[in-house]
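K.L.:
predicted model follows, preceded by the sequence.
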Amino acid sequence: MALRVTGKVVTPTGVVRQGCVEINGDRITAVAEYPAKRDGHWIVPGFVDMHTHGGGGHTFTTGDAGSARQAAAFHLGHGTTTLLASLVSSPLPLMRDATAAFAPLVREGVLAGVHFEGPYLSAARCGAQNPDHLRDPSTDELSELIELGGGAVRMVTLAPERAGALDAIKLLTSHGVVAAVGHTDATYDETRTAVAAGASVATHLFNGMRPVHHREPGPVVALLDAPNVVCELVADGVHLHDGMLTFATSSAGPERAALITDAMAAAGMPDGAYELGGQDVVVADGVARLARDGAIAGSTLTMDAALRHAVTAGIPIADAVRMVATTPARAIGLGGKVGALQVGLRADLVVLDDDLNVVRVMRGGSWVE
């Protein structure tokens, strides 16, 4: 039996006033104008978070399947209907164990894939990554993980200036795995070479990167300027000044700017002591920092809060919705399945009130309890 959800529908082309989304089974069957006495709630596509380490007191970084399931459920309650489980720099045995543990969750649909943020990163730009685990990219390691995952490995972040990085990028892309540039001290030219080799995502642009300089633009300018690169942005007011958020969005356009949470287990939890990749983290006033040096250690953000922050910063809601759903879905190769209120796609949607707070969440045609 068909279900109809009415309100202010946000499609990839803009806002449809007094619209409706019709659902049959787990698919969207129609998006159309629909007369109503009032505009009603906002109806937006389910959020797609391509970079998150955990939430609700649970983490992806230890490779524990039960914890991963709980973290995904926490973010689902905040409107994230599709997410990657992001790990941090780790020894190969943990990477193996996590791949094996998460692959069944990917097949089940709890996770959309695994994202390895590291360990092939710059020591100079490691941020909250554990420096003890950093190393040069290994095609042998990556080949083993890709085979072990059977399609579960979806993205790997690396620093293109490290020895073997270009071979790793080519290997990843040849297997349909997204190669992302991040935690890097690369020059402008080194970054452009990585993009030419197939890198297509900028991991939390600006953060963990050589800063822009007028005589050496560095990775930020190279990534913003590349027409095939989607740039991740953490819209929490901590990682980026709102002026930089809006600048990057206007520079890349909403079709190449993706909002992410970069959330850790502390998202949705009280301030206090936490752990990330074997390192102590202190959360104060909702901001997560390493205990040893005060480096930002992920975030306590959720995707609904990121959307609200972006709109408050001045990004039009239709653009912001694209940045939390359509663009990240396309960036990780799922644009033909999720990320938009479009006929034929999975019926994932979020109902928001006028303040953009979550009212209800639907995933695969079923309302989430």
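P.N.:
That came through fine. As the structure is a prediction and not an experimental result, all values here were calculated from the model.
K.L.:
rest of the way, CA atoms for contacts and neighbours
P.N.:
Noted.
K.L.:
elements contacting whatever helix or strand residue 71 lives in?
P.N.:
Assessed by DSSP states H and E, residue 71 sits inside helix 65-76. In terms of contacts (3 or more Cα pairs under 8 Å, 6 or more residues apart in numbering; DSSP states H and E), helix 65-76 is packed against strand 54-55, strand 58-59, strand 80-87, helix 92-108.
K.L.:
try it again with 7 Å
P.N.:
Judged by 3 or more Cα pairs under 7 Å, 6 or more residues apart in numbering; DSSP states H and E, helix 65-76 is in contact with strand 54-55, strand 58-59.
K.L.:
which residue is the nearest non-sequential neighbour of residue 225?
P.N.:
Spatially, and ignoring its direct neighbours in sequence, residue 225 is nearest to residue 252 (7.3 Å; Cα to Cα, 6 or more residues apart in numbering).
K.L.:
I figured the one you found was touching residue 223, is that so?
P.N.:
No - between residue 252 and residue 223 there is no contact under Cα atoms under 7 Å: 9.1 Å.
K.L.:
more neighbours: these two, which one.
P.N.:
More crowded of residue 252 and residue 223, by other Cα atoms under 10 Å: residue 223, with 26 against 20.
K.L.:
check the secondary structure at that one for me.
P.N.:
When classified by DSSP: H, G, I helix; E, B strand; the rest coil, residue 223 comes out as helix.
K.L.:
list the contacts for it?
P.N.:
Residues in contact with residue 223, defined by Cα atoms under 7 Å, 6 or more residues apart in numbering, are 202, 229.
K.L.:
what's the answer for the one 10 residues further on, then?
P.N.:
The neighbours of residue 233, taking Cα under 7 Å, 6+ apart as the test, are 204-205, 257-260.
K.L.:
give me the subset of those residues lying in strands.
P.N.:
Using DSSP state E, 257-260 are the members of those that sit in strands.
K.L.:
can you give me the neighbour number for residue 222?
P.N.:
20.
K.L.:
related to what we said a few turns ago, most neighbours among the contacts of residue 233, which one?
P.N.:
Neighbour counts for the contacts of residue 233 peak at residue 258, which has 34 neighbours (criterion: other Cα under 10 Å).
K.L.:
thinking that one is in contact with residue 235, fair?
P.N.:
No - contact criterion Cα under 7 Å: residue 258 and residue 235 do not qualify, at 9.8 Å.
K.L.:
returning to that earlier point: distance to residue 193 added to the ones in strands among the contacts of residue 233, as TSV?
P.N.:
Converted to TSV, the ones in strands among the contacts of residue 233 look like this (distance: Cα to Cα, whole Å):
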residue	distance to residue 193
257	21
258	22
259	25
260	25
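K.L.:
and those residues, which two are furthest apart?
P.N.:
Spatial extent of the ones in strands among the contacts of residue 233 (Cα to Cα) is set by the pair 257 and 260 at 9.8 Å.
K.L.:
identify the contacts common to those two.
P.N.:
Listed as contacting both residue 257 and residue 260 by Cα under 7 Å, 6+ apart are 232-233.
K.L.:
okay, now the one to match up with it:
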Amino acid sequence: MSLTLADARIVTPEGVHDGWLTIEDGRITHVGHGSAPGPGLSVGGRHVVPGFVDVHNHGGAGGSFPTGEQDKACEAVALHRRHGTTTTVASLVTDSVEGLTRAAAALAELCEEGLLAGIHYEGPYIAKARCGAHDPTLLREPSPQEFAGLVKAGRGHVRMVTIAPELPGALDTIRMAVAEGVIAALGHSDADYDQTITGIEAGASVATHLYNAMPPLGHRAPGPVAALLDDERVTVELVNDGVHVHPAMLRLAYEVAGPGRTMLITDAMSATGLGDGDYVLGPMQVRVEGGVARLVEGGSIAGSTLTMDVAFRRSVQEVGMSLPDAVQVASLTPARVLGLAGRIGSIAVGKAADLVVLSDSLEVAGVMKDGVWITEP
């Protein structure tokens, strides 16, 4: 079956052009300029961008990935797909090893079905002083042997682990993760500049939600932020919801790291897509007020209620990114980090037809996954 999308403003990392594209068997077969050579579905001059890729997401629509409940996970993925995220990594939070193992085994089945793109362990190998919305009583020192068991539980679908590099055993665990093909991310850490550099040297290549749950940038004590931004080997996650990071600091990170080392994440939790109220994130009780999720005890920010379309829109309208750069940080850069840039992340011949149609105000007007409309424009 062939479908041509015509009268489109196609956004690639190289630029924006008026044109058309053809899809056959779930893949893009042609990308052209100007008028389509034959009949097609007009998108009315709206923007067409690649599907968003979210490497750090805890759930939505009442579903929480850390519980491992498959039906709820499916509902969460469906919500985020309607908002343009066609590729989702399921993030867990700190729990007992047994709890993490159960959740990973359940989510691995959804990875095998193609619903999820992988599993991310955000904890338990993080610093108590910077644990945020993680249960401090369940934190553990990193152990390569123990982590090997968690990798095994994910049956080849563990994509990332967040580790505080200053903890005993952290460097060996980072090395072991990288050797197993798992991305080591530094975060929820009280590390100083030198300890962060040591973690990068051990193989860490991602900063878990830069700025959040780590010491702030200082002119005499630069801390992890400077180390992570300055190193060309590191890609930084940013939560662009107007709550986690001030737009000026997000702009600073983007200008230093550039679109090739910056990626938007949602850090979404189960309340995403729902109203204010009481929810859970792993074993922690969360209250959402005014769309902001915080722990009932202590008040720490507990993930977000963000969707990627909002983060994309804010990046253009609040941060000042160009559309091609916003596409790169929302799609291509995270796809590259996951090792999937050959298949997704940009509009190019041969890639999967994961597409989002956006209005002039960058509101979602249509979403396609593997050539099938989720929401038809």
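P.N.:
On my side now, so go ahead. Given the structure is predicted, the values throughout are model-derived calculations rather than measurements.
K.L.:
that older thread, what residue of the second structure matches up with the residue nearest to residue 225 of the first structure?
P.N.:
By TM-score structural alignment, residue 252 of the first structure lines up with residue 257 in the second structure.
K.L.:
my read: its match touches residue 229, true?
P.N.:
Yes - taking contacts as Cα under 7 Å, residue 257 of the second structure lies within contact range of residue 229: 6.0 Å.
K.L.:
now the residue sitting nearest the centre point of the first structure, nearest residue through space, not along the chain?
P.N.:
Ranked by distance to the mean C-alpha position of the first structure (Cα atoms, centre = their mean), the top residue is residue 50 at 2.4 Å. Nearest residue to residue 50 of the first structure, sequence neighbours excluded (Cα to Cα, 6+ apart): residue 84, at 5.1 Å.
K.L.:
what lines up with residue 330 of the second structure in the first structure?
P.N.:
In the first structure, the residue matched to residue 330 of the second structure (TM-score structural alignment) is residue 324.
K.L.:
for that match, list the residues it contacts.
P.N.:
Residue 324 of the first structure touches 47-48, 258-259, 307, counting by Cα under 7 Å, 6+ apart.
K.L.:
8 Å instead?
P.N.:
Going by Cα atoms under 8 Å, 6 or more residues apart in numbering, residue 324 of the first structure touches 47-49, 258-260, 303, 307.
K.L.:
equivalent analysis for residue 38 of the first structure, please.
P.N.:
Residues near residue 38 of the first structure by Cα under 8 Å, 6+ apart: residue 18.
K.L.:
then residue 101 of the second structure?
P.N.:
Residue 101 of the second structure neighbours (Cα under 8 Å, 6+ apart): 150, 153-154.
K.L.:
the same query, at a cut-off of 10 Å, please.
P.N.:
By Cα atoms under 10 Å, 6 or more residues apart in numbering, the contact set of residue 101 of the second structure is 68, 95, 149-154.
K.L.:
likewise residue 41 of the second structure?
P.N.:
By Cα under 10 Å, 6+ apart, residue 41 of the second structure lies in contact with 3-8, 20, 377.
K.L.:
which strand is the longest one in the first structure?
P.N.:
Longest strand in the first structure, counting by DSSP E: strand 14-24.
K.L.:
any idea which helix or strand comes after that strand?
P.N.:
For strand 14-24 of the first structure, the following helix or strand on the C-terminal side (DSSP H and E) is strand 27-33.
K.L.:
where do the helices sit along the second structure?
P.N.:
70-82, 97-112, 144-153, 170-179, 193-202, 223-230, 247-257, 308-314, 323-327, 333-337 (DSSP state H).
K.L.:
what would these look like in JSON lines with distance to residue 136 of the second structure?
P.N.:
JSON lines is the format used below for these (distance: least, Cα to Cα, whole Å):
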{"stretch": "helix 70-82", "distance to residue 136 of the second structure": "25"}
{"stretch": "helix 97-112", "distance to residue 136 of the second structure": "14"}
{"stretch": "helix 144-153", "distance to residue 136 of the second structure": "19"}
{"stretch": "helix 170-179", "distance to residue 136 of the second structure": "17"}
{"stretch": "helix 193-202", "distance to residue 136 of the second structure": "22"}
{"stretch": "helix 223-230", "distance to residue 136 of the second structure": "21"}
{"stretch": "helix 247-257", "distance to residue 136 of the second structure": "28"}
{"stretch": "helix 308-314", "distance to residue 136 of the second structure": "29"}
{"stretch": "helix 323-327", "distance to residue 136 of the second structure": "36"}
{"stretch": "helix 333-337", "distance to residue 136 of the second structure": "29"}
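K.L.:
closest one to residue 370 of the second structure among the ones you listed?
P.N.:
Per Cα to Cα, nearest to residue 370 of the second structure of the helices of the second structure: helix 70-82, 12.0 Å.
K.L.:
what's the mean deviation for that closest one versus the first structure?
P.N.:
Compared with the first structure after fitting, helix 70-82 of the second structure has a mean deviation of 1.0 Å; criterion: mean Cα distance after the TM-score superposition for the first structure.
K.L.:
read off where that helix ends up in the first structure.
P.N.:
Per TM-score structural alignment, the counterpart of helix 70-82 of the second structure in the first structure is residues 65-77.
K.L.:
distance of the aligned partner of residue 273 of the first structure in the second structure from residue 121 of the second structure?
P.N.:
Aligning on TM-score structural alignment places residue 273 of the first structure opposite residue 278 in the second structure. Distance, residue 278 of the second structure to residue 121 of the second structure, using Cα to Cα, to the nearest Å: 24 Å.
K.L.:
between these two, who's got more neighbours?
P.N.:
Using other Cα under 10 Å as the criterion, residue 278 of the second structure and residue 121 rank with residue 121 on top: 27 against 15.
K.L.:
quick one: contacts for the equivalent of the more buried one over in the first structure?
P.N.:
Residue correspondence to the first structure (TM-score structural alignment): residue 121 of the second structure is matched to residue 116. Contacts for residue 116 of the first structure (Cα under 10 Å, 6+ apart) come out as 51, 61, 84-90, 95, 99, 153-158, 180.
K.L.:
the equivalent of residue 170 of the first structure over in the second structure and residue 339 of the second structure, how far apart?
P.N.:
Under the alignment (TM-score structural alignment), residue 170 of the first structure maps onto residue 175 of the second structure. Distance, residue 175 of the second structure to residue 339 of the second structure, using Cα to Cα: 18 Å.
K.L.:
that'll do, ta.
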